[in-house]
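**Student:** below is the sequence, then the predicted model.
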Amino acid sequence: MTTARKPYPSDVSDDEWLLVMPYLTLMTETAPQREHSLRELFNALRYVIRYGIAWRAMPNDFPPWAAVYQQAQRWMAAGCFEALAQDLRVLLRMASGRPPDPTAAIIDSRTLRSSPEGGTRAGYDGAKRKRGSKVHLAVDTLGHLLALHVTPGDVGDRTAVKRLAADIQDATGDTATLAYVDQGYTGDVAANAAAAEGIALHVDRLPEAKRGFVLLPRRWVVERSFAWATRCRRLVKDYERYAATLASFHVIAFVGYMLKHVAQIMQGA
């Protein structure tokens, strides 16, 4: 599909759109109230997340910002991107010769500094010395999204394990039995919360003779996943009024990277 405008680097490709369209079509294309192309609305949403603009700063060659915002809210409320992320992860795992559902996960968190929009729900993370929101992330051993949720920055990593472990099992169909974590997840609270969901925590510790940066086995995978997300400028700080929006924007960012890889596999098939 071509548009009258010049393309942006964040635009979805034809192959990617074939993959994503069935998940975003909440009603038929011939519905009388539809005024804007679904593909253009999706491109505009990707543009907002990738380049970190305010909604009202939407380029004039996209649909009006209000239309993009409203459609994005419908997609997020319907769980479209979570469903797409799960299916893309299965495709990428099978293409890599892995079973569809993983038995191991990697868990970590990062704290995003607050902005005036999200300041009312921000918390102070003493370990990172930041006030903001904390993104708790679980990925498989390839770095693909399994589960994600957002809390105030003062919520400890151990406290978040129970919900994250339940989300992991929901995403994998209870196949996960092991999760790699760092030393922030030590102790009985985290271990018992994970064990209640059938997951054993494996704490990767820094060597005692550490000097400088040390790459920990397995743990670097989730750090790379966070690095993928930070390429989206909307995700380098907490610019969102609602925690659910911040979580959904992270899911959309991960969907973008997985879409690209699946499309490349399709082209080479």
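**Tutor:** Received the coordinates, thanks. Residues are numbered from 1 along each chain as shown.
**Student:** for the rest of this, base every contact and every neighbour count on C-alpha atoms.
**Tutor:** Noted.
**Student:** how about the strands in this protein?
**Tutor:** Taking DSSP state E as the test, the strands found in the chain are 104-113, 123-125, 130-139, 145-152, 178-181, 200-203.
**Student:** list the helices and strands the second one packs on?
**Tutor:** The contact analysis (3 or more C-alpha pairs under 8 Å, 6 or more residues apart in numbering; DSSP states H and E) places strand 123-125 against strand 130-139.
**Student:** try it again at 10 Å.
**Tutor:** Here strand 123-125 touches strand 104-113, strand 130-139, strand 145-152, going by 3 or more C-alpha pairs under 10 Å, 6 or more residues apart in numbering; DSSP states H and E.
**Student:** same check on the last one?
**Tutor:** Counting by 3+ C-alpha pairs under 10 Å, 6+ apart, the packing neighbours recorded for strand 200-203 are strand 104-113, strand 178-181, helix 188-195.
**Student:** off-centre distance for that strand?
**Tutor:** Here strand 200-203 is found 23 Å from its chain centre; the criterion is C-alpha atoms, centre = their mean, to the nearest Å.
**Student:** dropping in the other structure now:
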Amino acid sequence: MDERKPYNTDLSEPEWAVIKPLIAAWKAQHPSVSGHQGRYEMREIVNALRYQNRTGCQWELLPHDFPPTGAVRYYFDVWKRDGLDARINDVLRMMVREKAGRTADPSLVVLDSQSVRAAAGVPKSTTGLDAAKKTPGRRRGLAVDVIGLIIAVVVVAASVHDNAIGTALLNKVVASTGTVRTALVDQGFKNSVVDHGRTLGIDVQIVERNPARTGFVPEPIRWRVEQTNGLNMLERRLARDFEHAPSSSESRIYWASAGRILRRLAGTPARWREA
């Protein structure tokens, strides 16, 4: 097949040079029973996922010059189940932190949740109503470091309380890094999260707003998680929750995060902003 014309979301050569060893290692650990090496380039599979994240298109509307939809969807599901998406994000996060002169793993994280509407067709059994914000859909919980890099993601029904989200995030933080000692949360998180953090060796601090301040006033350090939520919403696949399974929503966030980190590492501009 002739080489296709590039899309703005395609991996640049420096970006692919960073991520290629991670995917090659996964391929080596998961050889085909028949010994077949695969018909499609892994770079093109990732390009298709990046295109879909940015444009928000449905599976069957992926452009025909990408690998077939079935192949792209197969790798998305397999990488999600194997946790490759989260591992890629972790490795890239460590690389960019070290490049910035920081330790590979953080000692402090910031937790927050965001309610988003679910698209038509998303199973009712996986959604709910955020009564406070009157938002039907799902809630995304994030744990980020002080420069806004994602450490952990949790996606649940919007009716789930911040306490459950905070507890799940802390468990994931501990599973991915053993260095975190402090977590900052807003007033939506209650003492049960503080107590759970104590059992994990993490000091959870509830940051209260100054009642004398009116309007939107960014809280020191905590604003980083708000910024990360905002950056995620620039990916049209994340503007609403289109995924049937919450685990797929989590995977989309990891891929969005990995894309931003790759640009930092490779020094490439966000070309899709021009679209």
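**Tutor:** Looks like it came in fine. As the structure is a computational prediction, the values presented were derived from the model and not from experiment.
**Student:** so what number do they get for TM-score?
**Tutor:** Once superposed, the chains reach a TM-score of 0.92 (TM-score structural alignment, normalised by the length of structure 1), with 261 aligned residues with a C-alpha RMSD of 1.8 Å.
**Student:** returning to what we had before: any chance of the helices and strands packed on strand 123-125 of structure 1 in a markdown table, plus mean neighbour count?
**Tutor:** Shown next, in a markdown table, are those (neighbours: other C-alpha atoms under 10 Å):
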| stretch | mean neighbour count |
| --- | --- |
| strand 104-113 | 23 |
| strand 130-139 | 24 |
| strand 145-152 | 23 |
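**Student:** residue 82 of structure 1: which of those strands is closest?
**Tutor:** Closest to residue 82 of structure 1 of these, according to C-alpha to C-alpha: strand 145-152, at 9.1 Å.
**Student:** structure 2: matching residues for the closest one?
**Tutor:** Counting by TM-score structural alignment, strand 145-152 of structure 1 falls onto residues 150-157 of structure 2.
**Student:** work out the gap between that stretch and the centre of the chain.
**Tutor:** 8 Å.
**Student:** again with stretch 37-55 of structure 2
**Tutor:** Relative to its parent chain, stretch 37-55 of structure 2 has a centroid offset of 17 Å by C-alpha atoms, centre = their mean.
**Student:** circling back to that earlier point, same list (the helices and strands packed on strand 200-203 of structure 1) but as CSV, adding distance to residue 39 of structure 1.
**Tutor:** Listed next are those as CSV, based on distance: least, C-alpha to C-alpha, whole Å:
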stretch, distance to residue 39 of structure 1
strand 104-113, 30
strand 178-181, 37
helix 188-195, 40
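**Student:** which among the ones you listed is found nearest to residue 129 of structure 1?
**Tutor:** Comparison of these against residue 129 of structure 1 by C-alpha to C-alpha identifies strand 104-113 as nearest, at 9.3 Å.
**Student:** what span of structure 2 lines up against the closest one?
**Tutor:** Alignment of strand 104-113 of structure 1 against structure 2: residues 108-117, by TM-score structural alignment.
**Student:** give me the mean distance between that stretch and structure 1.
**Tutor:** Once fitted to structure 1, stretch 108-117 of structure 2 is off its aligned match by 0.5 Å on average (mean C-alpha distance after the TM-score superposition for structure 1).
**Student:** structure 1: which residue goes with residue 195 of structure 2?
**Tutor:** The alignment partner of residue 195 of structure 2 in structure 1, by TM-score structural alignment, is residue 192.
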